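Trainee: Attaching a predicted model along with its sequence, questions to come.
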Amino acid sequence: MINYIIQVILFQVLFVAVYDFFLSKETFFTKNRWYLLSTALLSFLLPFFKIPTVQKAVPQEYYILLPEVVLSPQKVIEKTAWYQSVNYLDVLFWSGCLLFLLVFIVKLERVIRLIVKHGIIKEANYKLVFLPKNSKAFSFFNYIFLGKEIPAEKQEKIIQHELVHSQQKHTLDLLFFEFLKIVMWFNPMVYVYQNRISLVHEYISDEVVSKTTQKESYINNLLADIFQVEHISFINQFYKHSLIKKRIIMMTKTQSKKVKQLKYLLLIPLLGSMVLYTACSDNNEKNVVLAKKEQVTVYMQMGKDYKKEVKGKKETYLDYYQGTETPEWKEISYKDLLPEEKSEYDEDRSKMKEKDNLYSKTLESKLYIKPNGRKVLANIIDFSKIKDTKKQKLNGEVVPFAILDKVPTYPGCEEGDKDCLNKSIQRFVLGNFDASISKELGLSKGKKRIYVQFKIDKQGNVTDIKARAPHSALKQHAEEVVSKLPQMLPGEYEGKIVKVGYTLPITFNIE
C-alpha cells in the first residue's frame, strides 16, 4: 500500500509540473480543466497498469528456497498486551479520514443552512439565495448565493459569471477533489490540484462573460470593492482575493495560438515512462507469493494403453509425471515457477544429475500446469537418446540437469558446496536474529513465519533484500540481519557468473 501511495503522489507531482511549466499560461481553459481532472484520476489507476510483455523482457534471476530457520526455544516469543499489537499507522490514517469527512459534512451543512435560512428565488436556469448584511458571491451546483450589500448594477454580471459555473458543473470537479482529500488527506498534491482547477474555473467563467460585455468594465467590477470570502473549498467564489490578480492577467492576455495545443502531446512520453515504471517495478507482496504444499500425485503412462495415477502421502510443491507420451496439460517454463517450486525442481534435477546413468540420459524434463493450477514436473522417456548420450559420454561432454552449474560459496565452505551454504546461512541467522524485539508486538498465539527474499549478485554481495513478516518491526529486523551476511563467491550458470535469488523462511512459535 505504501508503494502504491508513493507512486500516486509521484505521478501527480509530474502531471502538475507539466501543467505549471507548459500549460497553465495558455488560454486553453477547458482543455486544462480536463487535463487536471484526467491526470488526477490517472495517477490512481496507473500503478495497477501492467504490461506482461514488458515484464517478461526484464531479466529473470534464479530463485532457490533455503532450508527453514527455526528459532531455538530460548528465543520463543511470548504474547503481550493487546495495546502493544495496535498498528498506530492504521489508526492515524483512519482518524485522518474520519476528521476530514467530518470537516466536509460541516462545510456542506453550512451551505444547506444558508439555503434553508434565507430561502430561494427560483429563476429559469438557477436558484438565487440572497444573503443579508454581507457581500459574498458564490455558487454551489445551480444555487447562486449573492450578498445584498453588492450594488444592484453589479449583481447581473456576477450572476452571469456564477451561472457559467452552474451550467458547466464545476461543483462536481471540486467535490471530486474533496472526496480525494478525505481518503488521501495526507497527500499535498490533492490540495494543489484543487487550487489549480479552482483558478481554471474562474478563467472559464471570465472568458464566457467577458464576451458579452466590455472587458474594462468587467475588470473594474472585480477591483471596485473589497468583498468578504466564504471559506468553503467546494464552492465557486466570484470575489476571491488571491485569484483576482491572476484572473485579470489572463483576461488581458492574448489568445494562445492553436499550434500551442501540441504541448498536450507531452502527455504521451510522460504516460509511456509511467507505464514502463509500473510495469517494471517489483511489487513486494507479489515477489514473495508462496506455493502451497499438497499431497503429491504421480502420473505414469507407458504407450497409449497403460496409464496410472498414484496419490502419495508425501506433501510436495509439484506433482510428477513419468512416461513415454507427452502430457495434455499446458506447458510452462522454469520462470513460471514460484521460489519454492523452483527449489524442488532444482533438487530433483540435481539428484538426476548425480545418478548420471544410461536411463537418466533418456529423460527429457518439462514443466506443465494442470487446470486446477497445480504444476507438474514431467520426465518424458525418449529411447532414441540412448545412442546420443553414449556419444556425448565418449566425447567427454557434460549434460547439465541442474539450473545452476555452481551455487554461491559461503566463506569457509568448499567451492559450490550447497549444503555448507545452507547450514552456514542458518547458523548466521540463528546467531544474529534477536527474537526479543517481538515481545512488545502482541502477536497472536501459534506458529509464525518470516520470509526474506534476497539476491547474491555477480560480485557475491547480498542485495535487493525484501521481507514479509507478521509485523513491520520483524520485517525490518529480518532485513537488517540478512544484510549483514558476508560476501560470497557468486553462482554460475552455463559457465557465466549470474545473480542468484533466495527465499529464506524463519519460523518461531508464540505461546
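Mentor: All right, it came through fine.
Trainee: all contacts plus neighbour counts: C-alpha atoms, from now on.
Mentor: Noted.
Trainee: Look through the protein and tell me its longest helix.
Mentor: Ranked by residue count and defined by DSSP state H, the top helix of the chain is helix 88-118.
Trainee: And that one, what's buried?
Mentor: Within helix 88-118, the residues scored as buried using 16 or more other C-alpha atoms under 10 Å are Gly96, Cys97, Phe100, Leu101, Phe104, Lys107, Val111, Ile115.
Trainee: Hmm, the fourth one is touching Ile182, no?
Mentor: If I follow you right, that is Leu101. Yes - between Leu101 and Ile182 there is a contact under C-alpha atoms under 8 Å: 5.7 Å.
Trainee: of all the buried residues of helix 88-118, which comes closest to Ser233?
Mentor: Lys107 (8.5 Å; C-alpha to C-alpha).
Trainee: and the closest one, what does it touch?
Mentor: With C-alpha atoms under 8 Å, 6 or more residues apart in numbering as the criterion, the residues that contact Lys107 are Ile232.
Trainee: Please report the distance of it from Glu230.
Mentor: Applying C-alpha to C-alpha, to the nearest Å, one obtains 10 Å for the distance of Lys107 from Glu230.
Trainee: Could you do Lys390 as well?
Mentor: Relative to Glu230, Lys390 is positioned 91 Å away (C-alpha to C-alpha).
Trainee: Between those two, which is the more surrounded one?
Mentor: Regarding Lys390 and Glu230, a neighbour count based on other C-alpha atoms under 10 Å identifies Glu230 as having more, with 15 against 12.
Trainee: Skipping adjacent residues, who's closest to that one in space?
Mentor: Lys136 (6.8 Å; C-alpha to C-alpha, 6 or more residues apart in numbering).
Trainee: Please compare the first structure with the one that follows:
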Amino acid sequence: MTDFLIKSTVAMGVLLGLYYVLFEREKMHRFNRFYLLGALILSLVLPFISFSVYNENLASTITLLPLELGKNQNQVLQTGNNSTTTILCCLYATGTLLMLFRFVKNIKAIRSSVNSNKRLSLKNASLVLVDAKILPHTFMKYIFVNKDEYENRELEKEFFTHELAHVNQLHTLDVIFVELIRAFYWFNPLIYFYKKAIQLNHEFLADENVLKNHKHVITYQNLLLSKASGKQHIALASNLNFSLTKKRFVMMTKTTNRFLATFKQAVAIPVIAGLLLVSCVDTPEEKTESPHLPKSKSKTVVQSNEDTYNVAALNTQPEYPGGMQAFYSQVMKNFQVPEIDHDLTAKIYVSFVVEKDGAITDIKILRDPGYGLGDEAKRVLELDDTKWKPGILNGKPVRASFNLPITINVKS
C-alpha cells in the first residue's frame, strides 16, 4: 500500500507540474483535457505495472512475493502495531464513506431539482427553470437557469452556447470521474488541483465555442463580468462563472503556434517514459566486485571449463522437482529473517548455476541489501541438495544460469 501511495503521488505531482509549466497557458484545450484525465489514470495504474529487464548474462527471474514468503514462516514478520493499523483503516474508511455520501447527496439534489422544476427542450439538451436566483450551470444534458431571467429574456444567447458546449462535450463525465477518484483518494491534495485544472479547462473549451459562434470577445467578456458573483457553486456541475479569472480572459484572445504546441506535447513523451522506467522497471544489478560474470553480449558465459547457457537459449529449461511452487516452499521453509528493528522492504539478487547432473553450484549474491539477508539467501540455497532436471540444448544436458530476486518484507 505504501508503495502504491508513493508511486501514484509522485506520478501525479510530476504530470501535474508538467501541465502547469508547459500546457495550461497554451490554447490546446482538447489535448489538455485528455492529458489531465490520462495523467490521473496513468498515476493510479502505474504502481501495478512492472517490467523485467534481464541482464544479458542472467537467464530467469523468480520472484517471491512478501505474502508468499510469510505464509508459514518468519520471512515476513507481521508483528506491527495492529491497533495503529486498525485506527488508520477506520479513519480511511470513514473519510471514504463521507465522500461517497456527499457524492450521492449531490446527485440526488440535482435529480430532485430536475424532477421538481419545469423543463424545456433546447437542441439536444433540457432547460431546467429554477425559481432560485442561480447562475446558469450544467449537469449531463440538463442546463439549469433562473426561471424569471429566462422568461423575461434576460439571458443572452452566449450563455446558452456556453452551456451547450458543456453538454455536447460531456464535461460532466470528467467531473464525475474525478469526484469518484477523490472519494477514495480524499487524503491526497493533488486530486483537488486536478479537479480545478480539469474544470478550468472545461471553461476554456466552452468559452472557445462561444467565440467561435459569436465572434465578439469584448461583448462576451462584459457579459461574463455582469454575471460574475459569489453565488452558489454546484459541486458536480459545470458553472458559468467557475474561476472567472484573468486566465480565462487572456485565453480568449491568445493564439498558440502550432509548432510550439506540438513541441510541448512531444516533451511529455520522455517524461512519461522516465516515470515508467523509474517506477516500473525492475533491473537486477551485479555487484561490482563479482568478476565471474563478464559483461559480454554473448549468450554464453564462461564460468568454468564448460559453457554456461542462458536458459532462454535452451530447448528445455531446468526444472525443480514438483515445479517452482515446490522450490518456493523450500525457500520459505528454511529462510530465517535476521533481527531487524524497523520496517523494511528489500530485494536480494542471487545467481546460481544448474549443473548437468541437476546440482546447483556457483551461488553468488549479486545485490545484498544488508542486515545479513544476502548471506541468509545464500545459506538457504546451499542447504537445498535437491537435484533439478537439467536444461537441455540440442538434445543434451547443459549448465544453465539462473537469477533469483527474493523480496523480503519485514514489519517491526
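Mentor: That came in fine, so what should we check first? These figures come from a predicted structure and were not determined experimentally.
Trainee: Just give the TM-score of the two.
Mentor: Once the chains are laid over each other, their TM-score by TM-score structural alignment, normalised by the length of structure 2 reads 0.65; 312 aligned residues with a C-alpha RMSD of 4.2 Å.
Trainee: can you pull out the helices in structure 2?
Mentor: So, for structure 2 - with DSSP H - the helices run 2-18, 29-45, 66-69, 82-116, 147-151, 157-168, 171-184, 190-214, 217-227, 246-253, 258-280, 324-334, 373-383.
Trainee: Redo those as TSV? Include distance to Ala237 of structure 2.
Mentor: As requested, the helices of structure 2 are arranged in TSV below (distance: least, C-alpha to C-alpha, whole Å):
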stretch	distance to Ala237 of structure 2
helix 2-18	23
helix 29-45	17
helix 66-69	44
helix 82-116	9
helix 147-151	18
helix 157-168	10
helix 171-184	7
helix 190-214	9
helix 217-227	17
helix 246-253	18
helix 258-280	29
helix 324-334	53
helix 373-383	55
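Trainee: Between those helices, which one is closest to Asn310 of structure 2.
Mentor: helix 324-334 (18.0 Å).
Trainee: Would you mind giving the orientation angle of the closest one with respect to helix 373-383?
Mentor: When axes from the mean of the first three to the mean of the last three C-alpha atoms, to 10 degrees is applied, the directions of helix 324-334 of structure 2 and helix 373-383 differ by 120 degrees.
Trainee: Packing partners of helix 324-334 of structure 2?
Mentor: Contact here means 3 or more C-alpha pairs under 8 Å, 6 or more residues apart in numbering; DSSP states H and E; on that basis helix 324-334 of structure 2 packs against helix 66-69, helix 373-383.
Trainee: now those as TSV including distance to Leu260 of structure 2?
Mentor: Below are those laid out as TSV (distance: least, C-alpha to C-alpha, whole Å):
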stretch	distance to Leu260 of structure 2
helix 66-69	48
helix 373-383	52
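Trainee: mind giving me a markdown table with these and columns for mean neighbour count and distance to Thr2 of structure 2?
Mentor: As requested, these are exported to a markdown table (neighbours: other C-alpha atoms under 10 Å; distance: least, C-alpha to C-alpha, whole Å):
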| stretch | mean neighbour count | distance to Thr2 of structure 2 |
| --- | --- | --- |
| helix 66-69 | 18 | 14 |
| helix 373-383 | 18 | 22 |
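Trainee: Just list the residues touching Leu180 of structure 1, thanks.
Mentor: Contacts for Leu180 of structure 1 (C-alpha under 8 Å, 6+ apart) come out as Val190.
Trainee: Aligned to Ser217 of structure 1, what sits in structure 2?
Mentor: Residue correspondence, TM-score structural alignment: Ser217 of structure 1 in this structure matches Thr219 in structure 2.
Trainee: brain fart, Asn195 of structure 1
Mentor: Under TM-score structural alignment, Asn195 of structure 1 pairs with Lys196 in structure 2.
Trainee: relative orientation of the longest helix of structure 1 and helix 170-183 in degrees?
Mentor: Using the same axes, to 10 degrees: helix 88-118 of structure 1 against helix 170-183 is 150 degrees.
Trainee: what about Pro318 of structure 2, distance to Asn201 of structure 2?
Mentor: 57 Å.
Trainee: Please apply the same query to Asn239 of structure 2.
Mentor: For Asn239 of structure 2, the distance to Asn201 of structure 2 under the criterion C-alpha to C-alpha works out to 12 Å.
Trainee: So between these two, which is more surrounded?
Mentor: Ranked by neighbour count (other C-alpha under 10 Å), Asn239 of structure 2 and Asn201 place Asn239 first, with 26 against 22.
Trainee: Give the aligned equivalent of the more buried one in structure 1.
Mentor: When the structures are aligned by TM-score structural alignment, the residue of structure 1 matched to Asn239 of structure 2 is Gln237.
Trainee: tell me, how many neighbours does the match of Asn195 of structure 1 end up with?
Mentor: For Lys196 of structure 2, the count of nearby residues is 15 (other C-alpha under 10 Å).
Trainee: Now do the contacts for the closest residue to Phe44 of structure 1 other than its chain neighbours.
Mentor: The shortest distance from Phe44 of structure 1 to any residue other than its chain neighbours is 5.7 Å, reached at Val8 (C-alpha to C-alpha, 6+ apart). When the contact criterion is C-alpha under 8 Å, 6+ apart, the partners of Val8 of structure 1 are Ser43, Phe44, Pro47.
Trainee: Just give me the neighbour total for Phe242 of structure 2.
Mentor: Using other C-alpha under 10 Å, the number of residues around Phe242 of structure 2 comes to 20.
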